[in-house]
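Asks: Predicted structure and sequence below. I'll ask about it afterward.
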Amino acid sequence: MKPMPTLRQLRYLVAVVERRHFGRAAEACLVSQSTLSAAIQELEDLLGAPLLERSRRLVVPTALGQDIATRAQALLKGAEDLVDAALAARDPFTGPLHVGVIPTIGPFMLPQAMPALRLAFPQMKFYLREDQSARLVEQLHAGGLDAVVLALPYPMEDVETIEFARDRFWVACPPGHRLCKASAVRPADMALEDLLLLEDGHCLRDHALSACELEGARRNVAFQGTSLHTLAQMVANGLGVTLLPEMALDAGILRGLDLSVVPLDGETPYRRIGLAWRRSSGRKETFHRVTAVLRNAMTKGPAPQAHQA
């Protein structure tokens, strides 16, 4: 039988390649540096080739070492999913769940959703990480996260998703603005305005442009904000108008600002909110149940009234 590397050896190699340092890798793996070095030496002897170039100050993977470390990450994630599947078969609603959430959803959804999740799953511990969609999806594939809450559609491979809410866009503008006179703002009307949107990297920017049918009119984007709160302040300063999701309005993002809001009209004046997880995950029953709780928690009360600050 062909000799095979152990998961322990592969985990140690990945840790060294990621950190470029034996000491820090050993600390991350909770072992001594000598134990980690010996395991990697055993792996090199097994494969018959050097995986790392060692010097006093620096550790650099060889081309083979980098390739094996990349392949090992997928193997280690598969082994972890295998264990998760076994644990989930015993009790899918206990233990830790690491969930990522994007910044245009987290601050507005979590105060409403987390009490419902804690009540529904008292034996689960939810660990949350807020970041932009691209980095969250990267961490999802790498195994650092179990699931991600984000706005759909978003380009992802080897994942499953369930939509649990539709978050309508509202136009925020200063009182007396021409758009405030309408009961709903047509997408064509937005093309004539200085539209304030989030900077590149925030998927809400693309979803807002799509909702008001301005994909080809990015020249109308006058300024870029770093957060929805910043956009609201810029509108209050008379720099233009913006699109805000309903969950942000429900959370009081315009509190203290002299602004009006009017619903956006059109075929799809909303963004879709969903939960995504790796297709290989063994916790699918957990995610389906979590999504059901989120859907119930996100059921809206009365929508914001047009022309009210």
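Replies: Thanks, I have it.
Asks: CA only for contacts and neighbour counts going forward, please
Replies: OK.
Asks: now the longest helix anywhere in the chain, how far from the chain's geometric center?
Replies: Looking across the chain with DSSP state H, the single longest helix is helix 63-90. Distance, stretch centre to chain centre, for helix 63-90: 21 Å (Cα atoms, centre = their mean, to the nearest Å).
Asks: hold the first one in mind and look at this next one:
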Amino acid sequence: MTIEPKILQYVLTLVEEKNFTKAAKKLHLAQPSLSYQITKLEKDLGVQLFIREYNEVVPTYAGSVFVSYATNILNQYRYLKNEIIDISELKKGSLTIGSLVSAGAHLLPNAISAFRKEFPGIDLKLVEDTSHELQDMVASGKIEICLLSLPIKNHGIETENILEEDIYLAVPPDHWLSAYQEVELSMCREEPFIALKNTNTFRTQSDELCQEAGFAPNIVFESTNINTCQSLVLADIGITIVPQMFLDESELKEKPKYLPFTINGKRPKRTLVVGYKNIGYVSKASRAFIEILKNISQ
């Protein structure tokens, strides 16, 4: 048997008013309708809840027990409604964000700061990992959203573009390519390359760019850190491909020569995206963070 919250409220109001007519008026019901609901409840429960006297109703022992539980249940119901409203209005809750280490270090601090100021009741958590692991975590629901770069291989993820940036070649300052203001990537087919490890999506994009230019890169060294790749360039070990955000914010005291390049006359771009599970629903907290991230990245 299921007892609706409104029936519990009928009982509590009747106890408070001690009279069917007064209780019905307070509940905006017809008196016969209230009497019917209470009688039906007693029949369904198999016990008498009220002693009906001439001008007053008094709860029985069973009625008193019912009232005690009904009061607690309705209080919990109100607490639940209020909490859900708070969550819906972003007054409280939690949000777990995933990010690539490199991209997150550049874009997330300002976004997190702005979000915390606007929604102080939302507890933010950050998970940093490889693109492959982050995609799996989003698709499985372990994290709500994550900052990634294209291409995305997991079909269980939907994406929204956050930032599009240019890509550059980083070469030693005295390298023969440094004499150029801009190069065609195919000019580098004989050059040794330093690359990120193949768990990184920017490595995937870099390999695809070289293939588009008509060659497979001769990779002589791999690293998980793009600044390490640039340090190896300065050591004259090879050249590397670098996203624009690392040009001005590099931790290196010395910097390689950065060259814009084209493939068949077109400048390539890197696209950073926010990914979330492809289920047709994005929480209000996730949506709010995405919009803040978009605004900051403009």
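Replies: Sure, I can see it. Nothing here was measured: the structure is a model prediction, and the numbers come from that model.
Asks: What's residue 163 of structure 2 aligned with over in structure 1?
Replies: Aligning on TM-score structural alignment places residue 163 of structure 2 opposite residue 165 in structure 1.
Asks: Which helix or strand lies directly C-terminal to the longest helix of structure 1?
Replies: Remark: after helix 63-90 of structure 1, the chain's next helix or strand is strand 95-101, criterion DSSP states H and E.
Asks: mind checking how far residue 258 of structure 1 is from residue 174 of structure 1?
Replies: To residue 174 of structure 1, residue 258 of structure 1 is 7 Å away according to Cα to Cα, to the nearest Å.
Asks: same check, this time on residue 127 of structure 1
Replies: Distance from residue 127 of structure 1 to residue 174 of structure 1, by Cα to Cα: 39 Å.
Asks: now residue 163 of structure 1, what's its secondary structure?
Replies: Taking DSSP: H, G, I helix; E, B strand; the rest coil as the rule, one finds residue 163 of structure 1 in the strand state.
Asks: Near the spatially closest residue to it that is not a sequence neighbour, how many residues? Count them for me, please.
Replies: By the measure of Cα to Cα, 6 or more residues apart in numbering, the closest residue to residue 163 of structure 1 outside its immediate chain neighbours is residue 274, 4.0 Å from it. Counted with other Cα atoms under 10 Å, residues neighbouring residue 274 of structure 1 total 20.
Asks: and residue 274 of structure 1, what does it touch?
Replies: 149, 150, 151, 152, 161, 162, 163, 164, 165 (Cα atoms under 8 Å, 6 or more residues apart in numbering).
Asks: And the counterpart of it in structure 2, how close does it get to residue 147 of structure 2?
Replies: Applying TM-score structural alignment, one finds that residue 274 of structure 1 aligns to residue 273 in structure 2. In this view, residue 273 of structure 2 and residue 147 of structure 2 are 6 Å apart by Cα to Cα.
Asks: tell me the secondary structure for the match of residue 274 of structure 1?
Replies: strand.
Asks: In this model residue 106 seems to touch residue 150 of structure 1, though I could be wrong.
Replies: No: look at residue 150 of structure 1 against residue 106 with Cα atoms under 8 Å: they stay out of range, at 9.2 Å.
Asks: Those two - which one has more neighbours?
Replies: residue 150 (28 against 19).
Asks: wait, is the more buried one part of a strand?
Replies: Yes: counting by three-state DSSP, residue 150 of structure 1 is found in a strand.
Asks: how about it, what's its match in structure 2?
Replies: Alignment note (TM-score structural alignment): residue 150 of structure 1 maps to residue 148 of structure 2.
Asks: One more: residue 126 of structure 1?
Replies: Aligned partner of residue 126 of structure 1 by TM-score structural alignment: residue 124.
Asks: which helices and strands does the helix or strand hosting that match pack with?
Replies: Taking DSSP H and E as the criterion, residue 124 of structure 2 maps to strand 122-128. On a contact count with 3 or more Cα pairs under 8 Å, 6 or more residues apart in numbering; DSSP states H and E, strand 122-128 of structure 2 meets strand 93-99.
Asks: where along the stretch 151-298 of structure 2 do the strands fall?
Replies: Per DSSP state E, counting those that start in this stretch, the stretch 151-298 of structure 2 carries strands over the ranges 157-171, 183-184, 192-196, 218-223, 240-243, 257-262, 269-277.
Asks: Average offset of the shortest one relative to structure 1?
Replies: It stands for strand 183-184 of structure 2. Taken over the aligned residues, the distance from strand 183-184 of structure 2 to structure 1 averages 2.0 Å (mean Cα distance after the TM-score superposition for structure 1).
Asks: Cool, thanks, talk later.
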